[in-house]
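**Q** got a predicted structure plus its sequence, pasted below:
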Amino acid sequence: MPRRALRSYPTKYATDLTDAQWAAIAPLVITPSPNGGRPTEIDRRAIVNALLSKNRTGCQWRMRPKDVPPMSSVRYSFDKWNRDGTFIKINDTLRKLARQALNRDPEPSISVLDSQSVKTTEAGGERGYDGGKKVNGRKRQFWVDTNGFLLRVLVHPADISDTEGAEWLLAAHHQSFPRMQEIRVDEGYKQGLNEWMQQNTTIRLNVIEKPPGQKGFAVIPKRWVVERSIAWAGRNRLLRRIIIRRNNRNPESSEAFLYLGSIAMLLNRLYPRC
């Protein structure tokens, strides 16, 4: 019996993947299930387009446009790709290509780490109060290379210190980057992180301090790229704050959308739209 054609959802949104962009990530998205089971009946490209549109616009799951796949299908794929590491795999692949396009080694040796506290909306889910920034919500740890390309991200309650959050992130992911030699941070990580890294990693910590007498925000050499990365994330309406709803309360979902934002940026950089 011939295989049934996948159900397509042709749309013309600004966030839709071009043919070249889809070709770059399709092999990482269209993979057979190791457990077998019924194959999907919906075009995976349409599902990715729906997720990119949601991330950019901040549209609620149930308020999605009618010309995209059903919410249940999009949500199922999102959760599956989040659990099995597909979003991280796509981001890693595109980041390496972007570094090679700049004549850089695919694997970074120097990186930058910083955090951002953001408000959460509605009730439920993990949150905390960041007394320093007067924010009730969650904190996002951004770990990027010297181009500002995302390496890893971690979301946790805002009352967790920068140092403790960084320890959680690095404990889970530092072995994924064997060439890594140095991580640059601001003074917020000065207390305790250096000792932890010396005991648990071979990576050097470089604390970039503010110039004497500086007040307020200023661009600091060697560390400004992570601020730009945070600004890139803010282009996506969904990422300007963390929206907690009944089926989106876990920090891992917030991390997945941050990876999606990075994926969209890297795709547009590698395969520009005409």
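**A** Yep, that arrived.

**Q** contacts, neighbours, all on C-alpha from now
**A** Fine.

**Q** pretty sure L270 contacts A98?
**A** Yes - counting by CA atoms under 8 Å, L270 touches A98, with 6.4 Å between them.

**Q** here comes the other one, which I'd like you to weigh against the first:
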Amino acid sequence: MDCLALVLAVVVTAASVQDRDAAVPLLERLRELYFSVRLVWADGGYTGSLVGWAAEKLRLILEIVKRTDDTTGFVVLPRRWVVERTLSWLMRSRRLVRDHETLPAMHEAMVLWSMTMLMNGRPAGRRPGPFSRPVPRKR
């Protein structure tokens, strides 16, 4: 996702694949499609050798957004809310709520299609959200 929470690249894997392992093809795809991207934010699950690999092989800065150990309860982490908001926007698509797709490539296509529909609504002034309704016209 970019700063505006628009999906840039998608990789769908089996549930048995670790997030850190799935990040390698995702970051490679991101680098192929968007060579100007320099900074990627990730959560604590992506720490370790992935940070060094991304810097060395792809020339990407992988910045880990971590929770501090002394926090308790719900805390809004920087940049993490952007991901959660975009995921909630995508879950408005019926085909993404349940696992209807059997092929990972088809699920990736559905994620991109849903994001395209969200992006098409922006120039028209429609905001994605659970309570967005058409504005009644005055007669």
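**A** Sure, I can see it. None of these values were measured; they are calculated from a predicted model.

**Q** TM-score for this pair?
**A** The TM-score (TM-score structural alignment, normalised by the length of structure 2) is 0.82; 127 aligned residues with a CA RMSD of 1.7 Å.

**Q** one step back: neighbour-wise, which of L270 and A98 of structure 1 wins?
**A** A98 (19 against 16; other CA atoms under 10 Å).

**Q** assign a three-state SS to that one, would you?
**A** helix (DSSP: H, G, I helix; E, B strand; the rest coil).

**Q** when you align them, which residue in structure 2 goes with it?
**A** In structure 2, no residue is paired with A98 of structure 1, using TM-score structural alignment.

**Q** next up, the contacts around A98 of structure 1.
**A** By CA atoms under 8 Å, 6 or more residues apart in numbering, the residues touching A98 of structure 1 are L266, R269, L270.

**Q** again, but for V75 of structure 2
**A** Contacts of V75 of structure 2 (CA under 8 Å, 6+ apart): none.

**Q** any idea what it aligns with in structure 1?
**A** So V75 of structure 2 corresponds to A218, using TM-score structural alignment.

**Q** E32 of structure 2 too?
**A** Going residue by residue (TM-score structural alignment), E32 of structure 2 aligns to Q175.

**Q** could you pull out the helices for structure 2?
**A** 19-33, 49-57, 80-90, 94-97, 104-121 (DSSP state H).

**Q** how about the ones you listed, which one is nearest R67 of structure 2?
**A** helix 80-90 (10.6 Å; CA to CA).

**Q** can you list the buried residues in that closest one?
**A** V82, V83, T86, W89, L90 (16 or more other CA atoms under 10 Å).

**Q** ok, so of those, who is nearest A55 of structure 2?
**A** V83 (22.2 Å).

**Q** my guess is the closest one contacts L6. True?
**A** No - V83 of structure 2 is beyond contact range of L6, at 9.3 Å (criterion: CA under 8 Å).

**Q** how many other residues sit next to S176 of structure 1?
**A** As a measure of burial, S176 of structure 1 has 12 neighbours, counting by other CA under 10 Å.

**Q** next one: L258 of structure 1
**A** By other CA under 10 Å, neighbour count at L258 of structure 1 equals 27.

**Q** in structure 2, what residue corresponds to it?
**A** Per TM-score structural alignment, L258 of structure 1 is aligned with V111.

**Q** kindly report the same for I230 of structure 1.
**A** Per TM-score structural alignment, I230 of structure 1 is aligned with L87.

**Q** can you redo the contacts of A98 of structure 1 as TSV with distance to A24 of structure 1?
**A** Converted to TSV, the contacts of A98 of structure 1 look like this (distance: CA to CA, whole Å):
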residue	distance to A24 of structure 1
L266	11
R269	12
L270	10
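
**Q** and which of those is nearest V29 of structure 1?
**A** Distances from V29 of structure 1 to the contacts of A98 of structure 1, taken by CA to CA, are shortest for L266, at 16.3 Å.

**Q** for that closest one, give its distance to H156 of structure 1.
**A** L266 of structure 1 is 25 Å from H156 of structure 1, where distance means CA to CA, to the nearest Å.

**Q** export the buried residues of helix 80-90 of structure 2 as TSV, with columns for distance to V97 of structure 2.
**A** Below are the buried residues of helix 80-90 of structure 2 laid out as TSV (distance: CA to CA, whole Å):
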residue	distance to V97 of structure 2
V82	19
V83	16
T86	14
W89	11
L90	8
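
**Q** ranges for the strands of the stretch 101-250 of structure 1?
**A** Secondary structure of the stretch 101-250 of structure 1 by DSSP state E, counting those that start in this stretch: the strands cover 110-121, 128-130, 135-145, 150-157, 182-185, 204-207, 242-243.

**Q** of all those strands, which lies closest to A50 of structure 1?
**A** strand 242-243 (17.8 Å).
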